[in-house]
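please work out how this folds:
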Amino acid sequence: MIDHKTAPMGILALRVTTGALFLVHGLVKLFVFTPAGTAGFFESLGLPGALGYLTMLFEILGGLALILGVKARLVSAAFVPVLLGAAIFGHGSAGFNWSNAGGGWEYPVMWAVVQAALALLGDGPYALAPTQKRA
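Predicted structure coming up:
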């Protein structure tokens, strides 16, 4: 059973929290690891370096979109394959536990499930540009 009074606030909390975390991850790639360093890391995984730039940009812009509620359902859905790619290519060889060297794959998979749930739940309250018109 869904509590229709509190569920929207739960969606808002998940949307803003995950948006903030994506924004921070993208900014760390930009300012700490640098764009060239991020691209180099992606290349070390056997991925195109350009994918590092795209991931960094998507984390920053997508994080802001989630925080503000701009097409949040679509952004959340788009994060799912990015996170599954991170689980497979970035953390897959490290095993299941996040505390393993290199981090485990379960953490990005959990975030992929959270983003899939947000895509199914909707934009939530205070969305600046909802994916669907409210009835």
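
switch to C-alpha atoms for all contacts and neighbour counts from now on
OK.

surely Leu30 and Leu54 touch.
No - taking contacts as Cα atoms under 8 Å, Leu30 lies outside contact range of Leu54: 11.4 Å.

now do the shared contacts for these two.
When Cα atoms under 8 Å, 6 or more residues apart in numbering defines a contact, no residue borders Leu30 and Leu54 alike.

which one of the two has more residues nearby?
Counting neighbours by other Cα atoms under 10 Å for Leu30 and for Leu54 shows that Leu30 has the greater number, 18 against 13.

any idea which element that one lies in?
According to DSSP states H and E, Leu30 maps onto helix 7-31.

what's the answer for Leu74, then?
helix 72-85.

and the angle for the helix or strand just after the helix holding Leu30 with helix 7-31?
As assigned by DSSP H and E, the chain's next helix or strand after helix 7-31 is helix 35-44. Here the directions of helix 35-44 and helix 7-31 differ by 100 degrees (axes from the mean of the first three to the mean of the last three Cα atoms, to 10 degrees).

now show me the structure for the sequence below, then we'll compare the two:
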Amino acid sequence: MEKNVQIGGLIIRFVLGVIFFMHGLQKFQGGIGNTAGFFQSMGIPGFLAYAVGTIELVGGILIILGLGTRVIAALFALIMLVAILKVKLKAGFVGGYEYEIALLSMSLFFTAAGHPYFSLDNLLNRRKQGATVKLQG
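Predicted coordinates for the structure are as follows:
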């Protein structure tokens, strides 16, 4: 992979992680019970606010570190899809769900492609491959 593409992906992965981390942090600092109430008002079970907040908070850190990138990105994509369909769709594209579409697209990219550049996933895979080579050799 070309170095510029790797650096660009790293920047996008970092930004995606920071955005989700901050949203998760906001849910807990603002009172997760308030978020649960909002979820219920939208027809979403309130207990899911705790799951979403945790995925955003912890997942944001994991994406920044590049650990479990594909799985976390898939969870982010699911969260964005539900946010678009249940909350933002009525408002239309501009001023409605354009931001969520951007986050959904970034998440889908990492779900499909992963991103090994400067990631713990890559480091762990190298160690695993090195151990396999040593066992076989």
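
got a TM-score for the pair?
Put the two chains on top of each other and the TM-score (TM-score structural alignment, normalised by the length of structure 1) is 0.85; 127 aligned residues with a Cα RMSD of 1.9 Å.

re earlier: other SSEs contacting the helix holding Leu30 of structure 1?
Here helix 7-31 of structure 1 touches helix 35-44, helix 49-68, helix 106-121, going by 3 or more Cα pairs under 8 Å, 6 or more residues apart in numbering; DSSP states H and E.

any idea how far Ile32 of structure 2 is from Arg70 of structure 2?
From Arg70 of structure 2 across to Ile32 of structure 2, the span is 26 Å (Cα to Cα, to the nearest Å).

follow-up on the earlier one: mind putting the helices and strands packed on helix 7-31 of structure 1 in TSV, distance to Leu14 of structure 1 included?
Shown next, in TSV, are the helices and strands packed on helix 7-31 of structure 1 (distance: least, Cα to Cα, whole Å):
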stretch	distance to Leu14 of structure 1
helix 35-44	27
helix 49-68	9
helix 106-121	8
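
would you confirm that Gly40 of structure 1 contacts Leu51?
No - in this structure, Gly40 of structure 1 is not within contact of Leu51 by Cα under 8 Å, at 10.2 Å.

between these two, which has more neighbouring residues?
Higher neighbour count among Gly40 of structure 1 and Leu51: Gly40, with 19 against 14, using other Cα under 10 Å.

the more buried one pairs with which position in structure 2?
Under the alignment (TM-score structural alignment), Gly40 of structure 1 pairs with Gly37 in structure 2.

contacts only, for Lys27 of structure 2.
By Cα under 8 Å, 6+ apart, the neighbours of Lys27 of structure 2 are 35, 53.

gap between the aligned residue in structure 1 for it and Phe79 of structure 1?
Under the alignment (TM-score structural alignment), Lys27 of structure 2 pairs with Lys29 in structure 1. Computed as Cα to Cα, the Lys29 of structure 1 to Phe79 of structure 1 distance reads 17 Å.

count the residues that sit near the closest residue to Val28 of structure 1 other than its chain neighbours.
Nearest non-adjacent residue to Val28 of structure 1, counting by Cα to Cα, 6 or more residues apart in numbering: Thr34, 7.9 Å away. Other residues within reach of Thr34 of structure 1, judged by other Cα under 10 Å, total 15.

what's the match for Ala94 of structure 1 in structure 2?
Aligned by TM-score structural alignment, Ala94 of structure 1 pairs with Ala91 of structure 2.

oh, I was asking about Phe79 of structure 1
In structure 2, the residue paired with Phe79 of structure 1 according to TM-score structural alignment is Phe76.

quick one, what contacts its match?
Contacts here follow Cα under 8 Å, 6+ apart; on that basis Phe76 of structure 2 touches 55-56, 104, 107.

now a ChimeraX select for only the buried ones of those residues.
Burial among the contacts of Phe76 of structure 2 is assessed by 16 or more other Cα atoms under 10 Å; the matching ChimeraX selection reads:
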select :55,56,104,107
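
ok, the contacts of Phe76 of structure 2 in structure 1: which stay?
Checking the contacts of Phe76 of structure 2 against structure 1 (both residues aligned by TM-score structural alignment, their matches' Cα atoms under 8 Å), the contacts still present are 104, 107.

thank you, goodbye.
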